[in-house]
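J.: turn this into a structure:
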Amino acid sequence: MATKPTQYPGLLSSSRITTLFASLIVALSSGSNYVFSAYAPQLAARLQITHTQLNIVGLAGNVGVYSSGPFWGRIVDSRGPRILLVSAFILLLSGYSGMKYIFDTGFPPTSTTISTLTFCLLVACSFMTGAGGNGSFTGSVNSTAKTFPDKARATATGIVISGFGLSAFFFSTISRISFAGNTSSFLQLLALGTSMPMIMGFFLVRQIPLPPVDSVASLEHAAEDAIDAGAMDVEEAENSALLEHAEVDDAATPVQLSRRAALSQGLLPNVYGRKLWTSSDFWLLFLILSILSGTGLMYINNVGSMAQALYAKDNSHYDPVEAAHWQTAQVSSISLMNFSGRIFIGLVSDITKNRLSLPRSYSLTLVSSFFFLSQVAAANVDNIKNLWIASGLLGLAHGSAFSLFPTVCIEWFGLPHFSENWGYLSASPILAANLFSVAFGRNLDAHDRTPSETGHPGPVSGLALQCLEGRQCYVDTLYLTVGVTFLSVLLSIWAGWRDRSKIVSSREKFANSRGEMVWENSERD
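T.: This next block holds a predicted model:
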């Protein structure tokens, strides 16, 4: 008796669509780490911690993101997304609930600030929110990539990734409408709004089997490698890997043909391990990404304090609710432009390569220029109404960077060890982010004054330290980032030139090898 063939759900079947939309909701709840500036100044004012300490709290969330990726990737590859979603539920609920409890409790009446132990708990809670959000996002993207066939995989994962990019906009908009000036309620919203969707995801986010013809090993490995890579923004690498494979398989332009031929001749690199660590190309990319992402994280974590400083300048009637509106407006601008940047740079880099016959690394100069312009704009903004310009440019730059760099990593070092290579590169933000953020915090602390010294009510009357000098409160740090981002522009130009030179050299080697083969064959004839 013949065995009945296995029936697989269609592309638009209810099971696949359910996984897609459930993953989108989970992703939308996973990017709350970037909404930190919407409540950070109020947190500092309530707990009487310095801006330097506040930056340490924000950085703990970033470290939770970038350090947990490889751990989550190994689990989801071997056990599926459910463990990640349960862990994310616990970490997000505990993290934000802990921050709310510490905020509500404040500092003891006999002290002027919180204890060292309480501050360490606050840092731990921030770390949990970063690690939890990264875990849920990793699970959602992994499940989506393994649920849809090659012809729809890039689109499906792109939808989920866009949900993560809009997470900060989603929560900051709710804060502006419903919880302006009420930080405790906003932290409660984050605790429930980020954790409860994980319960839904536990039951609905799952891998739907693909027919054997669609289970192309190379594409699945590319998707899994991207998940292993290790950071929330890094998941865009998955699309890049898939598109890179598609480019090799399709009818190609002369540039693509030379790349495919070079691959078959072993002329394209497969760099990893010790060879990677001794590669000047790796350290060049590492330095550029460290500068750019460090600048981005510094701005994202401190734009709320910048907004308050600008709003407080020459404002004798300080309104905490209106100040909170300006804070969340900056977060929304960054989030929306971050989402746009991911799409924009993908189109630009494809046009650069496919139509202009130039390597994608040329787009590094454009991304670095966005960062440079954002810092120049921020350093010159002295009115709160214009700060959105700098915030929008920074969001565009940050989204573009984490969409482009994984692709460049693949093109420079090869796909077989992409997970390992990008894991090292994606750790680069931690170095510069710590340096720039601590410098920013110390700069603000140096300009802070108490309400009794200024006669100004401050963000929280009678409690908060507040700088009333507008952009002078922090502009010295922005001069630093203007300088280093300009350096990144120069380094990006050099990186593009090096890449172009190597591609030309590879083509010449391939042409020479073909010429020698033709000459040998003609001699035999």
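J.: CA only for contacts and neighbour counts going forward, please
T.: Fine.
J.: and the gap between the closest residue to S340 other than its chain neighbours and I334?
T.: Computed as C-alpha to C-alpha, 6 or more residues apart in numbering, the closest residue to S340 that is not its neighbour in sequence is L396, at 6.5 Å. In this view, L396 and I334 are 7 Å apart by C-alpha to C-alpha, to the nearest Å.
J.: these two - which one has more neighbours?
T.: Set L396 next to I334 and count neighbours by other C-alpha atoms under 10 Å: I334 wins out with 33 against 28.
J.: so the more buried one lies in a helix, does it not?
T.: Yes. Counting by DSSP: H, G, I helix; E, B strand; the rest coil, I334 is located in a helix.
J.: residues contacting it?
T.: 169, 300, 391-396 (C-alpha atoms under 8 Å, 6 or more residues apart in numbering).
J.: again, but for T52
T.: So T52 contacts 437-442, 445 (C-alpha under 8 Å, 6+ apart).
J.: how about Y362?
T.: 349, 352, 492-493, 495-497.
J.: top of the residues you listed by number of neighbours, please.
T.: S492 (25 neighbours).
J.: compare with the first, here's sequence two:
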Amino acid sequence: MLVAGSLYVFALYAPSFTGRLGYTQTQTSMIAVIGDIGLYGIGPVSGMMADRLGPRPTSLVAGSLLGIGYGLLSTGYSIGLDQVRANEPPIHFLWMAFFLFLAGMGSSASYMAAFTTLARNFTESRGIALGIPVSFFGLSAAFLTSISQSFFMTQFPDTHGQLELDTVRFLLFLGASGGLANLISVVGLNLLQQPQQSPHEQHDSTKKSLVDPDLEAEENSASGLDRPASRSNANEYTPLLREDTLTGSIAESTTRSEPSIRTATTLEPSSPSSASFPAETATTTTALPSRQERVSVSGKAFFKDRDAQYFFVVMFCLTGSGLMIINSISAIVDSIAAGEQLPEWMAPRVKDDRDSLAAIRAHQVLLISISSYMGRLVSGFGSDYMIRRHDGRFHRIDVVPMAAMVMACAQLAALVVPLRWIEVCSVLTGFAYGGFFGIAGTIVAEFWGEETCGQNWGWLSWSSAFGGMLFNLLFGIVMDSSRQDGDSKTCRGHGCYGWALGVSLVACLLSWVLSIHLGRRQRRREASMF
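T.: As a prediction, the model looks like this:
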């Protein structure tokens, strides 16, 4: 996880593409977009690979792609520099985009290998089990930024003594570290065998599943038990597929939006990923479905699921807005700095090379990464705590509106804050982005099943790819069109990107509304079940 998030440091070397190779902001944004497509868009493939082949082959592929992708990107940048020095056009930006796409695919495969391993091995308290390791995915940018500032800053003849990132060597380091880490993880990643029930336990659980529902309700009422509350409570922090459910009566539901009572007969594996569930023949019985009692949803049924469609739009708006700031924070810093006089506390340090614009950019990347790490931890721990504390009244999906509102505040901050307060935008962006991804994978596993969570999460990742593509391209186009001088490489002031941030602000508000609606749909569904 610590090296899988290397694409989040794109903002560190993006200024080298515009300043050294002469790419426009739109071209640089396109490179970031295609890299994000590799990270998120290839998710279905890497997810199915992790589900069917296991984490070890997936991690091996990830290491190879990371090494090749970043190695070619470093070579392409070096060739481009030589071409610019010879007064020739640099390497075409689409080649650079393709190289970053390979690295993005490697990051996706690396993430999926770890994610599916965690989702299958830890079925209880998933918010913590997934939140802690996944949080390192967000922290990777801080880790890599610190390394870049310590070992890869150098002086060039035309920088007037100011330190600048050695992009060639840094990209080589990203490829080598990513490849090596994944090769090492091939040895450590493994799916644990879940404990099996004894024949006596299976017989007892089968007898329990055949109890008359009316008689069982009377017994619960007589003993003072609140059956609906206990069932609702189990939806969030107990295993999705309980052992007594697998060995007893299994209630299936072909659609989640219209829960109904089905008669449990013979269960057939619905996909290769669910083939580990043996077919069970039970006496005809009626059972009320709940999320953990249903076979994992995937394929056509997943695409037709209304909640999956809503969640896709939420991810599109929320993550697209976040990726726009994450990939373009350096351009935002340069624009604000060019449009205002540097404050007194900053000016002398810029002259002394202790706080150059390159260092300010790196500081923002560091803040985004650390706050993303904190957001993932808070959402993972917090959702588990709130679910236990409020006993069915709080659902994990309730975290998403909070993340959407924080992201909206980040967009607003980028529109108005001066350079001295740009950290507010960075911290809010990272916290909202990490907070969402800290529980998004868990929501997918709980809503649509753990056995196919890899491929389902992969399909949903397309929303992040599309969102990042739209908002990053919008940012680049708006910024290039706002340049006052066609020969100038820097646009001045907040107005350079104002329209792009305005659109992303509206998108964040839309994701806030839809995520609240998703939470209400879940509550209505549970109320109708009981």
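J.: quick revisit: just the element for the aligned residue in structure 2 for the residue nearest to S340 of structure 1, please.
T.: L396 of structure 1 maps onto F431 in structure 2, with residues paired by TM-score structural alignment. Using DSSP states H and E, F431 of structure 2 falls within helix 422-448.
J.: now that helix on structure 1. Mean distance?
T.: Compared with structure 1 after the fit, helix 422-448 of structure 2 shows a mean deviation of 1.8 Å (mean C-alpha distance after the TM-score superposition for structure 1).
J.: packing partners for the helix or strand following that helix?
T.: Going down the chain from helix 422-448 of structure 2, the next helix or strand is helix 453-481, by DSSP H and E. Applying 3 or more C-alpha pairs under 8 Å, 6 or more residues apart in numbering; DSSP states H and E, one finds that helix 453-481 of structure 2 contacts helix 25-36, helix 43-53, helix 93-121, helix 306-339, helix 422-448, helix 498-529.
J.: greatest separation within the contacts of T52 of structure 1: which pair is it?
T.: Using C-alpha to C-alpha, the contacts of T52 of structure 1 reach their maximum pairwise distance at S437 and D445, which is 12.2 Å.
J.: ok, the two, which is more surrounded?
T.: More crowded of S437 of structure 1 and D445, by other C-alpha under 10 Å: S437, with 28 against 19.
J.: count the neighbours of the closest residue to that one other than its chain neighbours for me.
T.: On the basis of C-alpha to C-alpha, 6+ apart, the spatially nearest residue to S437 of structure 1 that is not a chain neighbour turns out to be M298, at 4.9 Å. Using other C-alpha under 10 Å, M298 of structure 1 has 26 other residues around it.
J.: aligned partner of M298 of structure 1 in structure 2?
T.: Aligned against structure 2 by TM-score structural alignment, M298 of structure 1 finds its counterpart in M324.
J.: which residue ranges form the helices in the stretch 201-350 of structure 2?
T.: 213-222, 227-237, 243-247, 299-304, 306-339, 347-351 (DSSP state H, counting those that start in this stretch).
J.: list the helices and strands the last one packs on?
T.: So that's helix 347-351 of structure 2. The contact analysis (3+ C-alpha pairs under 8 Å, 6+ apart) places helix 347-351 of structure 2 against no helix or strand.
J.: please apply the same query to the fourth one.
T.: Secondary structure elements in contact with helix 299-304 of structure 2, counted by 3+ C-alpha pairs under 8 Å, 6+ apart, are absent; no helix or strand qualifies.
J.: next: the third one.
T.: With contacts defined as 3+ C-alpha pairs under 8 Å, 6+ apart, the secondary structure elements packing on helix 243-247 of structure 2 are helix 199-209.
J.: can you check the longest one too?
T.: Helix 306-339 of structure 2 is packed against helix 10-19, helix 25-36, helix 357-390, helix 399-416, helix 422-448, helix 453-481, helix 498-529, with contacts defined by 3+ C-alpha pairs under 8 Å, 6+ apart.
J.: okay, the angle between the shortest one and helix 25-36?
T.: Angle between the axes of helix 10-19 of structure 2 and helix 25-36 is 140 degrees (criterion: axes from the mean of the first three to the mean of the last three C-alpha atoms, to 10 degrees).
J.: helix 10-19 of structure 2 vs structure 1 - mean distance after superposition?
T.: Relative to structure 1, helix 10-19 of structure 2 is 1.2 Å off (mean C-alpha distance after the TM-score superposition for structure 1).
J.: now the angle from that helix to helix 93-121?
T.: 170 degrees.
J.: where is the longest strand in structure 2?
T.: Taking DSSP state E as the assignment, the strand of structure 2 that covers the most residues is strand 281-287.
J.: pull out the buried residues from that strand.
T.: For strand 281-287 of structure 2, a neighbour-count test (16 or more other C-alpha atoms under 10 Å) marks 282, 285-287 as buried.
J.: which strands and helices sit next to it?
T.: strand 262-266.
J.: tell me what the strand it packs on is packed against?
T.: Using 3+ C-alpha pairs under 8 Å, 6+ apart, the elements in contact with strand 262-266 of structure 2 are strand 281-287.
J.: what about the strand it packs on, distance to the chain center?
T.: Offset of strand 281-287 of structure 2 from its chain centre (C-alpha atoms, centre = their mean, to the nearest Å): 40 Å.
J.: go on, stretch 331-338 of structure 2?
T.: On C-alpha atoms, centre = their mean, the centre of stretch 331-338 of structure 2 falls 27 Å from the chain's centre.
J.: same check on stretch 294-307 of structure 1?
T.: With C-alpha atoms, centre = their mean, you get 14 Å for stretch 294-307 of structure 1.
J.: mean shift of that stretch relative to structure 2?
T.: On superposition with structure 2, the mean distance recorded for stretch 294-307 of structure 1 (mean C-alpha distance after the TM-score superposition for structure 1) is 0.8 Å.
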